[in-house]
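Asks: after the sequence you'll find the predicted model.
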Amino acid sequence: MRDFTNFDMLRAAAGTEIGTSDWITVDQERIDRFAAATDDDQWIHVDTERAASGPYGCTIAHGFLTLSLLAPIIQQVMTVSGARMALNYGLGKTRFITPVPVGSRVRGTVVLTSVTDIPGGVQVARTVTITTEGAQRPACVADSLARYLV
């Protein structure tokens, strides 16, 4: 975990890799909870019997479930204790490159892309690459924007 106690530390780290999270298991219970929370119960995610004969041989995580893991990944990799508050400001380019099969473990690597001054704080752009254990290509690459305020 890397803690930024002031915005100058953030600015100095722009353009560098901040770190990689621990592994997160994406089991069927997590997939089912996400489906229930989002009303997205497409069979490829929740119907284990039908998915067994589908294109991946099992259920897969929702792309947006994989994307939602940015929150715990970033929180595990970095904090900005020098800020009074943090706000999720949105996403830039986001791609779901390969599916995440049920039972997989994923982790994310965070690169601090840029730090821009804004009134009352800074806006931080981070590129997060989520990889699946044993996979050749990333599951997701997303540009995440946050604002840290004093």
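Replies: Perfect, I can see it now.
Asks: okay, CA-based contacts and neighbour counts for the rest of this
Replies: Fine.
Asks: the strands in the protein, which residues?
Replies: Ranges of strands within the chain are 2-3, 16-20, 24-26, 78-79, 85-96, 104-118, 121-132, 140-149, based on DSSP state E.
Asks: packed most tightly, which of those would that be?
Replies: For the strands of the chain, the largest average neighbour count (mean count of other Cα atoms under 10 Å) is found in strand 121-132, namely a mean of 22.
Asks: just the angle for that strand relative to strand 140-149, thanks.
Replies: 160 degrees (axes from the mean of the first three to the mean of the last three Cα atoms, to 10 degrees).
Asks: so how far is strand 121-132 off the chain centroid?
Replies: Here strand 121-132 is found 8 Å from its chain centre; the criterion is Cα atoms, centre = their mean, to the nearest Å.
Asks: which residues are in contact with that strand?
Replies: By Cα atoms under 8 Å, 6 or more residues apart in numbering, the surrounding residues in contact with strand 121-132 are 7, 66, 70, 100, 104-117, 137-150.
Asks: go with 6 Å
Replies: Contact with strand 121-132 is made by 105-116, 138-150, as judged by Cα atoms under 6 Å, 6 or more residues apart in numbering.
Asks: about what we covered before: Serialize the strands of the chain to CSV and add fields for distance to Arg33.
Replies: Shown next, in CSV, are the strands of the chain (distance: least, Cα to Cα, whole Å):
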stretch, distance to Arg33
strand 2-3, 30
strand 16-20, 25
strand 24-26, 11
strand 78-79, 27
strand 85-96, 20
strand 104-118, 16
strand 121-132, 20
strand 140-149, 20
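Asks: distance check, the residue nearest to Ala142 when sequence neighbours are not counted against Gln42.
Replies: Of all residues not flanking Ala142 in the chain, Thr94 sits nearest, at 4.2 Å (Cα to Cα, 6 or more residues apart in numbering). Distance, Thr94 to Gln42, by Cα to Cα, to the nearest Å: 21 Å.
Asks: for comparison:
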Amino acid sequence: MRVFNGVDELKAAKGEELEPTDWLTIDQDRVDQFADATDDHQWIHVDQEKAKAGPFGQTIAHGFLTLSLLPELIAHTYKVEGVQMGINYGLNKVRFINPLPVGSRVRGRTQITDVTDVTGGVQITTTVTVEIEGAEKPALVAEWLTRQHV
């Protein structure tokens, strides 16, 4: 994990790609719990038998489940010391590039794309790629905005 000692150090890292996270297994239980939490029980996510005959040959994780992993992945990528709090400010762009088969392992790759001053702190734009172990294409690429308040 990269630790930035204040926002000036963070600003100096603009353009830097950080170390990838550890691998995280996406199991059927996680997918089922996400389906229950969001009321999205589409068979490609939760019906293992039907999904075997479907377009992906097995169940796949929800795209929004993959997106919801970003806070967990970033939490293991970097932190900024000397700030009061960080908040999620939104997303500029999200692309679900490749289906994420249940049972796969994913990890996050983060690049600090931009750091700009805002009232009370800085806004960080990160490009986060969620890679699937052994796959040519990632599951997701997102441009994510967060703010660190000093």
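Replies: In hand now; what should we look at? Values in this document were obtained by computation on a predicted structure and should not be read as measured data.
Asks: any idea how far Val141 of the first structure is from Thr127 of the first structure?
Replies: Distance of Val141 of the first structure to Thr127 of the first structure, computed by Cα to Cα: 7 Å.
Asks: try Thr79 of the first structure
Replies: Distance of Thr79 of the first structure to Thr127 of the first structure, computed by Cα to Cα: 16 Å.
Asks: what about the longest helix in the second structure?
Replies: In the second structure, with assignment by DSSP state H, the single longest helix is helix 28-38.
Asks: what residues sit buried inside that one?
Replies: 28, 31-32, 34-35 (16 or more other Cα atoms under 10 Å).
Asks: show me what that helix is packed against.
Replies: The contact analysis (3 or more Cα pairs under 6 Å, 6 or more residues apart in numbering; DSSP states H and E) places helix 28-38 of the second structure against no helix or strand.
Asks: how big's the offset between it and the first structure?
Replies: Mean deviation of helix 28-38 of the second structure relative to the first structure after superposition (mean Cα distance after the TM-score superposition for the first structure): 0.5 Å.
Asks: which bit of the first structure covers that helix?
Replies: Mapping helix 28-38 of the second structure onto the first structure (TM-score structural alignment) gives residues 28-38.
Asks: quick one: contacts of that stretch?
Replies: Under the contact criterion Cα under 6 Å, 6+ apart, stretch 28-38 of the first structure has outside partners 41, 61, 102.
Asks: so how far is Ala51 of the first structure from the most centrally placed residue in the first structure?
Replies: By Cα atoms, centre = their mean, the first structure has its centre lying nearest to Leu70, at 2.1 Å. In this structure, Leu70 of the first structure and Ala51 of the first structure are 26 Å apart, going by Cα to Cα.
Asks: and for Ile118 of the first structure?
Replies: Look at Ile118 of the first structure and Ala51 of the first structure: by Cα to Cα, they are 47 Å apart.
Asks: hang on, isn't Ala139 of the first structure packed against Ile97?
Replies: Yes. In this structure, Ala139 of the first structure is within contact of Ile97 by Cα atoms under 6 Å, at 5.1 Å.
Asks: for the residue of the second structure positioned farthest from its centre, give its distance to Glu16 of the second structure.
Replies: Distance from the C-alpha centroid of the second structure peaks at Ala53, with 29.0 Å (Cα atoms, centre = their mean). Distance of Ala53 of the second structure to Glu16 of the second structure, computed by Cα to Cα: 43 Å.
Asks: skipping adjacent residues, who's closest to Thr126 of the second structure in space?
Replies: Leaving out its chain neighbours, the residue that sits closest to Thr126 of the second structure by Cα to Cα, 6+ apart is Ile112, at 4.6 Å.
Asks: trace the one you found over to the first structure, please.
Replies: Aligned by TM-score structural alignment, Ile112 of the second structure pairs with Leu112 of the first structure.
Asks: quick one: its match and Ala14 touch, right?
Replies: Yes. Counting by Cα under 6 Å, Leu112 of the first structure does reach Ala14; the two are 5.3 Å apart.
Asks: which residues touch the residue nearest to Thr126 of the second structure?
Replies: 14-16, 126.
Asks: I'd like those residues as TSV, with distance to Asp22 of the second structure appended.
Replies: Conversion of those to TSV gives the following (distance: Cα to Cα, whole Å):
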residue	distance to Asp22 of the second structure
Lys14	23
Gly15	22
Glu16	19
Thr126	18
